[in-house]
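Colleague: For reference, the sequence and a predicted model appear below.
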Amino acid sequence: MDVVVARIGKAHGLRGEVTVEVRTDAPQERFVVGRSFTTDPAQAGPLRLRSVRDHNGITLLGFEEATDRTAAEALRGTLLVADVEEDEDDENAWYEKDLVGLRVLTVAGEEVGEVAGVDSRPAQDLLVVRLASGREALVPFVEALVPEVDVEGGRVVIDPPAGLLELDEG
């Protein structure tokens, strides 16, 4: 299955390295020198990994196809796509494509909206919920706040603390 594992950020240095927004729980398995990635948009790739390193908590990648800063800058915003086998044993792992469009309900059964995406952050993922009002709310994607994900049933159940869905209201 094709899965987005990173989004390329800004160029770093003069030798073609780029920062990346990691979108995988297993970067040490996905980012291995010699591995090739397809890209979105497709005209940017495929890209073959020539270097991987950590720089003060930021993952830096170098690609054989981008050996200078100009080439690295041209990759900014590109999504890296890897062919990943689904692990059927992990019942608590979902891909963003599986979640987008699911109905979001509270534990009390109240309709909240629908999943618009997943915002991957260094500390934890955030569930992006499009509320009935059209506004978006960010819900930390942790079991205490998202106790149930039922992809087959087309729903996500959340248990938001008071005020979470009202944050940022004008």
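Modeller: Arrived safely.
Colleague: okay, CA-based contacts and neighbour counts for the rest of this
Modeller: Noted.
Colleague: Contacts for the longest helix anywhere in the chain, please.
Modeller: Assignment by DSSP state H gives helix 69-74 as the longest helix of the chain. Residues outside helix 69-74 that contact it (CA atoms under 8 Å, 6 or more residues apart in numbering): 10, 11, 12, 13, 14, 15, 16, 17, 18, 65, 66.
Colleague: how near is the closest residue in space to the fourth one that isn't next to it in sequence to residue 110?
Modeller: By the measure of CA to CA, 6 or more residues apart in numbering, the closest residue to residue 13 outside its immediate chain neighbours is residue 69, 6.7 Å from it. As judged by CA to CA, to the nearest Å, residue 69 and residue 110 stand 51 Å apart.
Colleague: The two: which has the busier surroundings?
Modeller: residue 69 (17 against 11; other CA atoms under 10 Å).
Colleague: any idea how far residue 52 is from the more buried one?
Modeller: Distance from residue 69 to residue 52, by CA to CA: 16 Å.
Colleague: and the comparison structure, right after this:
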Amino acid sequence: MRLVVGRIGRAHGIRGDVAIDVRTDTPEERFTVGSALETDRSGVGPLTIGSVRVHSGRLLVRFKGVADRDAAEGLRGISLLVDSEDLPPTGDPDEFHDHELIGLTAVTTGGEEVGTVGDVLHHAQDLLVLSVPGGREVLVPFVTELVPEVDVPGGRIVLDPPPGLLDLAD
């Protein structure tokens, strides 16, 4: 599975730098000189990082072979990807990479299967997007009180939802 770690924004300056909308918790690991990142655009990539710097709180990257502003603008909107197999384990039993959660079966504490984790959204509160029967989606806050158990090797998460949480999509 390929994961988005950033999205290329507008060009910065005239030498080919681009601003990166970072979509990873570890940009210092993903965006290093010499790293090659796959892209979501056919015929473009992998892009190899030639230089990295932070300017006014934004990550600026120059890719090898991109030497001017016009070439940099041509990359705008491209998502930068890594293979999930290349990600090291978090080392924390209570932290998970999104790809570890996506696809897990969601069951209640009573053992009733309610759906599958289809996505993880990161907002002020992390949310699990459950695909439930009938093609519906239900958002579940990813907090210990509602998700007391995550069993990645067993392929499931256990939910302890308050009354009505799973019925909201009806």
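Modeller: Noted; the coordinates are in hand. Remember, predicted model here, so these are calculated numbers, not experimental data.
Colleague: show me where structure 2 has strands.
Modeller: 2-12, 17-22, 36-39, 47-55, 58-63, 79-83, 105-108, 113-122, 126-132, 136-141, 149-151, 156-159 (DSSP state E).
Colleague: and of those, who's closest to residue 96 of structure 2?
Modeller: Residue 96 of structure 2 lies closest, by CA to CA, to one member of those: strand 149-151, at 9.2 Å.
Colleague: Contacts for the closest one, please.
Modeller: With CA under 8 Å, 6+ apart, strand 149-151 of structure 2 has contacts from 156, 157, 158, 159.
Colleague: likewise stretch 17-26 of structure 1?
Modeller: Residues from elsewhere that reach stretch 17-26 of structure 1, judged by CA under 8 Å, 6+ apart: 4-12, 30, 58-63, 66-69, 72-73, 120.
Colleague: filter those to the buried ones?
Modeller: Burial by neighbour count, 16 or more other CA atoms under 10 Å: within the contacts of stretch 17-26 of structure 1 this picks out 4-12, 30, 59-63, 66, 68-69, 72-73, 120.
Colleague: show me the contacts for the equivalent of residue 95 of structure 1 over in structure 2.
Modeller: Aligned by TM-score structural alignment, residue 95 of structure 1 pairs with residue 97 of structure 2. Listed by CA under 8 Å, 6+ apart, the contact set of residue 97 of structure 2 reads residue 90.
Colleague: again, but for residue 4 of structure 2
Modeller: Counting by CA under 8 Å, 6+ apart, residue 4 of structure 2 makes contact with 23, 24, 79, 80, 81, 82.
Colleague: try 7 Å this time
Modeller: 23, 79, 80, 81, 82 (CA atoms under 7 Å, 6 or more residues apart in numbering).
Colleague: Residue 12 of structure 2 and residue 78 of structure 2, how far apart?
Modeller: 16 Å.
Colleague: What of residue 117 of structure 2?
Modeller: Distance of residue 117 of structure 2 to residue 78 of structure 2, given as CA to CA: 26 Å.
Colleague: between those two, which one's more packed in?
Modeller: Set side by side, residue 117 of structure 2 and residue 78 show more neighbours around residue 117, with 24 against 17, by other CA under 10 Å.
Colleague: That one reaches residue 99, doesn't it?
Modeller: No: Residue 117 of structure 2 lies out of contact with residue 99 (CA atoms under 7 Å); the separation is 10.1 Å.
Colleague: Pull the number of nearby residues for residue 22 of structure 2.
Modeller: A count of neighbours around residue 22 of structure 2, defined by other CA under 10 Å, yields 19.
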